[in-house]
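# would you be able to build a 3D model of this:
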Amino acid sequence: MNILFLCTGNSCRSLLSEAIFNHLAPPGWRAISAGSQPTGRLNPRALALLQHKGISTEGYYSKSWDALPVTPELVITVCGSAAGETCPAYLGPVLRAHWGVEDPSHVVGSEEEIEAAFEQAYRILRTRIEAFVAKPTLDQAELDRIGTLGEGC
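Got it, this is the predicted structure:
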């Protein structure tokens, strides 16, 4: 099974999702990430957080959704619901779900507040991915339910 995690810049939330999923997924499952307007670089805080959690980031890079190496069975958007944020919609006959998470890279504040935002995004995404991996489903209602897990973390 191939899963595509989409976000606008493909530098933070979709990267976190790709790395967490590939870390937890059983053999034969693979996640990739992409963006509608990729930044061309990965967020250094996201990379450091993943490394701190013992999750490999080797081979990951910011890429466009126009040049995917595989055809996904499931596309999950992880962009948050902040006003005015562009959230790409993957076109094609594929199941889609929205697991919106606020972008921790936009948080302004103390070092502790910024780190807390990254930790929260990580916890939310990991909770959702763990739920999916524990009971993989391509049922739209269940995918939508999983997309609400971890809120309030």
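# from now on I want contacts and neighbour counts done on CA atoms only, so please keep to that.
Fine.
# what about Ile76, which SS state?
What DSSP: H, G, I helix; E, B strand; the rest coil gives for Ile76 is strand.
# what's around it, how many residues?
By the measure other CA atoms under 10 Å, the count of residues near Ile76 is 23.
# please give me the structure for this one as well, since I'd like to look at both together:
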Amino acid sequence: MEEKVYNVLFLGTGNAARSVMAEALVSTMGNGRFRGFSAGSNPAGAVDPLALEQIAPTGYPAGALRSKSWDEFAAPGAPLMDFIITVCDEAAGEACPYWPGHPLTAHWSIENPAAFGDTANDRRAAFHRAFYAIRAHLNIFVSLPLHMLEKHALHHEVMAIGRTIA
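The predicted model follows:
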């Protein structure tokens, strides 16, 4: 029996850093069990080069990453999501579009690396911290026995990841 591949959409505001890093990480850490996507409520129009720098060692194709609106994933014909996770506190407070298929939703508060640092080294360090915070969340997420948990228990576990790692 072929194992289900879960679609996971990570949401931010600008879709330039945290959500993009999460898209790449879940896709590479999930051993083929997860397909990552990312979007923003107010897309920046480009992925931050420091986010791409963090993603590069994962082997995820940088050409597949772009800053895009969350409206793409609410439109007819968009892939159905199993999980939608906000990684930005501002996006978590916004009114989201209707998501077809009733995916499980959760919020994982990750500090915005673009808001830190006056020097290039400080900014790079902030992106590094955000990348590893996302990776810590995803280490737990990708190890959940998704096929064994009923929907309510699964929702509780995914939400708890955001409260456990701060």
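# just give the TM-score of the two.
Here the TM-score for the pair of chains, by TM-score structural alignment, normalised by the length of structure 1, is 0.85; 146 aligned residues with a CA RMSD of 1.8 Å.
# now the residue lying farthest from the centre of structure 1: how far from Pro26 of structure 1?
For structure 1, the residue at maximal distance from the C-alpha centroid (CA atoms, centre = their mean) is Ser110, at 24.5 Å. Per CA to CA, to the nearest Å, Ser110 of structure 1 is found 38 Å from Pro26 of structure 1.
# same thing with Glu151 of structure 1?
From Glu151 of structure 1 over to Pro26 of structure 1 the distance is 25 Å, taken as CA to CA.
# give me the more crowded residue out of those two.
Neighbour count, other CA under 10 Å: between Glu151 of structure 1 and Pro26, Glu151 has more, with 15 against 12.
# and for the residue nearest to that one when sequence neighbours are not counted, the neighbour number?
Nearest residue to Glu151 of structure 1, sequence neighbours excluded (CA to CA, 6 or more residues apart in numbering): Ile124, at 6.6 Å. Neighbourhood size, Ile124 of structure 1 [other CA under 10 Å]: 21.
# so the corresponding residue of structure 2 for Ile124 of structure 1, which of the three states?
Correspondence of Ile124 of structure 1 to structure 2, assessed by TM-score structural alignment: Ala133. Assigned with three-state DSSP, Ala133 of structure 2 falls in the helix class.
# how near is Ala133 of structure 2 to Ala46 of structure 2?
Ala133 of structure 2 sits 22 Å away from Ala46 of structure 2, going by CA to CA.
# ok, now Tyr98 of structure 2?
Look at Tyr98 of structure 2 and Ala46 of structure 2: by CA to CA, they are 25 Å apart.
# break down structure 1 into its helices, ranges please.
Using DSSP state H, the helices of structure 1 run over residues 13-24, 44-52, 111-134, 140-146.
# out of those helices, deepest packed?
Stretch with highest mean neighbour count among those: helix 13-24 (a mean of 24; mean count of other CA atoms under 10 Å).
# right, and Leu50 of structure 1 touches Thr57 too?
Yes: look at Leu50 of structure 1 against Thr57 with CA atoms under 8 Å: they come within range, at 7.2 Å.
# so the match of Ile124 of structure 1 sits right up against Ile110, yeah?
Yes: at 7.0 Å, Ala133 of structure 2 and Ile110 qualify as touching, with contact defined as CA under 8 Å.
# what do we get in structure 1 for Asn42 of structure 2?
Asn42 of structure 2 maps onto Gln37 in structure 1 when the alignment is built from TM-score structural alignment.
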